[in-house]
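Colleague: Sequence and predicted structure below; questions after.
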Amino acid sequence: MGGKRGFGAIRRLPSGAYQARYTGPDGLRHQAPWSFATKEHADVWLAGQRTDISRGVWTPPGVPGPDEVALTFGTYAEAWVAGRDLKPRTRAHYESILATRLVPAFGKRPLDAIRPSDVRLWHATTDATKPTIRAHSYALLRTIFATAVADDLVPTNPCRIVGAGTTRRAGKTRPASLAELEVLVAAMPERLRLMVLLGAWCALRFGELAELRRMDVDLKRGIVRVRRGVVRVSTEVIVGTPKSTAGVRDVAVPPHLMSAVRAHLNAHVGAETDALLFPASDGRNMSPNSLYWHYYPARVAAGRPDLRFHDLRHTGAVLAASTGATLAELMARLGHSTPAAAMKYQHAAADRDRVIADALSRLASAPPSG
């Protein structure tokens, strides 16, 4: 948004800072070398430029004057986060990265004084044993500077380390077999068995399951409606929309689970339409730790101490892919907004099909019995 006056113009940048411009006596368009935290500060700067012109002492803006302060990375980054429409957990994650990694390294430096060599040195000496948080930190730094480039505050992005914003898991996630899943479910308390079943067969996230309510279950059509999710940020419990727009979806429940759904609704869910399917003992949204208290021993009983609860979603995705579901169908069922995540499940299903094919060949080559 821009504001025009008799002399110069002010526009608000995507970061929330303000930029001032004017036409000088040389007929050229000039821009303040720094952005301003408020519109009033930008106005004062323009008034000073106009006064210098009227007095005949004007020079093109360049080096900041004695009353001007260079826009620092810390100021810009904090405005950048504040101006973004972010999920609560994402906002908390970004603020933590800024406070613990980016601001200590770059916070007091002028935004346009940070060079590629500075970023490369910081990356080489930061969190070498924590590749995930280092990748997240670099990705946030790169994104902030991309906005600064769009704001015309820096000429180029100093974050140029190829692949530094991504990380890979140390090993592949192994989905649960149907036999393992059966043992796992049987080892859970009766009131939580359906939670495990829906997590696996419907590939639902924990936050989606913990916020499912009676009104979200359509017994006639055999679907659960995912409309909300619950997250915890520090000690605060926040109910909001799912992780992405694609997360708002209807998920068909495999027919063989519908009897378990009905039984659970009758035995463990209140009669109110907004009654939670899987409440905590106090009736509020269940916390992950409350589930893990029962889930961890159950996965040991199933012989899968490595199986995280989120891996049940992976299990369900691979099962869906093994039915021949298309990429678009997988994306819709899982609530993914981009193909990349859904593709890995198709690859996993293809790998499993190769195992099956190899086993068939072994059967064909086995000597006849008797």
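Modeller: Alright, I've got the coordinates.
Colleague: Going by C-alpha atoms from here, please, whenever you check contacts or count neighbours.
Modeller: Will do.
Colleague: separation between Ala320 and Val251?
Modeller: Relative to Val251, Ala320 is positioned 12 Å away (criterion: CA to CA, to the nearest Å).
Colleague: Do a quick rundown of the strands in this protein.
Modeller: With DSSP state E as the definition, the chain shows strands at residue ranges 2-4, 9-12, 18-23, 29-31, 217-218, 223-226, 229-233, 236-240, 249-252.
Colleague: right, so of these, which gets closest to Asp52?
Modeller: Each of the strands of the chain has some distance to Asp52 by CA to CA; the shortest is strand 18-23, at 13.0 Å.
Colleague: my guess is Ser322 meets Gln346, correct?
Modeller: Yes - if you go by CA atoms under 8 Å, Ser322 and Gln346 touch, sitting 7.5 Å apart.
Colleague: More neighbours: these two, which one.
Modeller: Between Ser322 and Gln346, counted using other CA atoms under 10 Å, the more crowded position is Gln346 (22 against 18).
Colleague: try this one next to it:
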Amino acid sequence: MGKRIYGTVRRLASGRYQARWFGPEGKQHPAPRTFATKTDANRWLAHHQAAVDKGEWIDTRESKVMLKGYAEQWITTRRVKGKPLAPRTAELYRSLLNKHIAPVLGTYEMRGLTASAVRSWYAELSKKIGEGSTVPAKSYRFLRAVCQTAVEDEMIGRNPCAIRGAGQERTSERPMFTLAQVQALADEVDERWRALILMAAWTSLRLGELAALRRDDVDLKAGTVTVMKAKSEAGKRTVAVPPHVMPELCRHVESYSEPGPRGLVFVGPKGAPIRRNNFANRVWVPARDAVGLPEHSHLHDLRGVGATWAARAGATTKELQARLGHASPAMALRYQRAEQDRDATLAAAMSEAIRQPVGTAS
């Protein structure tokens, strides 16, 4: 057992490590979760020493620990392979917690959360969100992970998340916008965002990739954009911009982009970089609703639209893979398969037309 000024660490029979810290009153309190390594346990103690000094501590054994508070602490202290959650992952979990879990289950005591309550919550959430959304599955998986940690911490006897298949995402086919709908979206948004909508549709760049573009990533003469900021080497690529979009991109760069070769191509009215949630709420959702697109339509669906149009234009699997910036051909094959299915449907319709009675010419 490793002694520390602010607490102790001990190895449990399970092989995991428990951290215990001294509160202001001199009493030891167990951490709200156990840890895979001794290093992780010590890191948690160091992180929470500041909270102890401020008097911001909770005795998880004697106080009523509510699900919302426990889940928030879980996000803060969660480690994956010894590292904190990635910012995007932590942001996603907090969003799921605050929007979809806490309003119903947040005030439940951890030890009082039942399988029945979870089933009721999941059923209502699925009904409210509707088909085609991955939110219920993501929310359920997050809640299940939090409760599993509570089991490991011996706060609860068993995980109340026991709905078979609830964590599996069953996405319906994503919306396929028409040319008219894409043009309507471009016409609906503020002029500042017109080129971004068209670029998302016709180049299949992700919002994060568009937001990171700088002036020297855009070759207006060659008609290309180069993605330098990507999660993988495959994501770093140069994409040709369809000629009919180039005039819009040129006007945008001249009117709205930041000055200088390293200036951002797409920025907000006050010069701030694009933030995913802000853009979705302030730009995408109003335009989507005005055009009459389904509520589960996302800006990311424009990426699929561009990929499908490229497949219709005859792009090979390798060409689609390169254009989309994928490390594997799986997604490119998906779009090609969709076009093959469409072709088979057309062929069947042609045969059906032949079976219809043919009138004689007058």
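Modeller: Ah, there it is. Since the model is a prediction, treat every value here as computed from it, not as a measurement.
Colleague: Can you pull the TM-score for these?
Modeller: Counting by TM-score structural alignment, normalised by the length of the second structure, the TM-score of this superposition works out to 0.60. Behind it: 306 aligned residues with a CA RMSD of 5.1 Å.
Colleague: Quick check: which of the strands of the first structure is nearest to Pro367 of the first structure?
Modeller: Closest to Pro367 of the first structure of the strands of the first structure is strand 249-252 (CA to CA; 44.1 Å).
Colleague: Tell me the counterpart of Cys159 of the first structure in the second structure.
Modeller: Residue pairing (TM-score structural alignment): Cys159 of the first structure is matched to Cys161 of the second structure.
Colleague: Need the residue closest to the centroid of the first structure.
Modeller: Of all residues in the first structure, the one closest to the mean position by CA atoms, centre = their mean is Thr90, 6.0 Å from it.
Colleague: Now do that one against Ser177 of the first structure, distance only.
Modeller: With the distance defined as CA to CA, Thr90 of the first structure ends up 33 Å from Ser177 of the first structure.
Colleague: and if you look at Ile53 of the first structure?
Modeller: 78 Å.
Colleague: Also Ala187 of the first structure?
Modeller: Taken as CA to CA, the span from Ala187 of the first structure to Ser177 of the first structure is 15 Å.
Colleague: Compare the two and say which one has the larger neighbour count.
Modeller: The neighbour count for Ala187 of the first structure versus Ser177, taken as other CA under 10 Å, is higher for Ala187 (19 against 12).
Colleague: who are the neighbours in contact with that one?
Modeller: Contact partners of Ala187 of the first structure, counting by CA atoms under 8 Å, 6 or more residues apart in numbering, are Pro297, Ala298, Ala301.
Colleague: Packing partners of the longest helix along the second structure?
Modeller: The single longest helix within the second structure, with elements called by DSSP state H, is helix 330-355. Helix 330-355 of the second structure sits against helix 301-312, helix 317-324, with contacts defined as 3 or more CA pairs under 8 Å, 6 or more residues apart in numbering; DSSP states H and E.
Colleague: Return the most buried member of those helices.
Modeller: When neighbours are counted by mean count of other CA atoms under 10 Å, the highest per-stretch mean among these falls to helix 301-312, a mean of 22.
Colleague: so how far is that helix from its chain's centroid?
Modeller: Distance, stretch centre to chain centre, for helix 301-312 of the second structure: 20 Å (CA atoms, centre = their mean, to the nearest Å).
Colleague: That helix to helix 330-355, inter-axis angle?
Modeller: Here helix 301-312 of the second structure points in a direction 60 degrees away from that of helix 330-355 (axes from the mean of the first three to the mean of the last three CA atoms, to 10 degrees).
Colleague: Identify the residues contacting the aligned residue in the second structure for Arg225 of the first structure.
Modeller: Under the alignment by TM-score structural alignment, Arg225 of the first structure pairs with Val227 in the second structure. Residues near Val227 of the second structure by CA under 8 Å, 6+ apart: Glu209, Leu213, Asp217, Gly235, Lys236, Arg237, Thr238, Val239.
Colleague: All set now, cheers.
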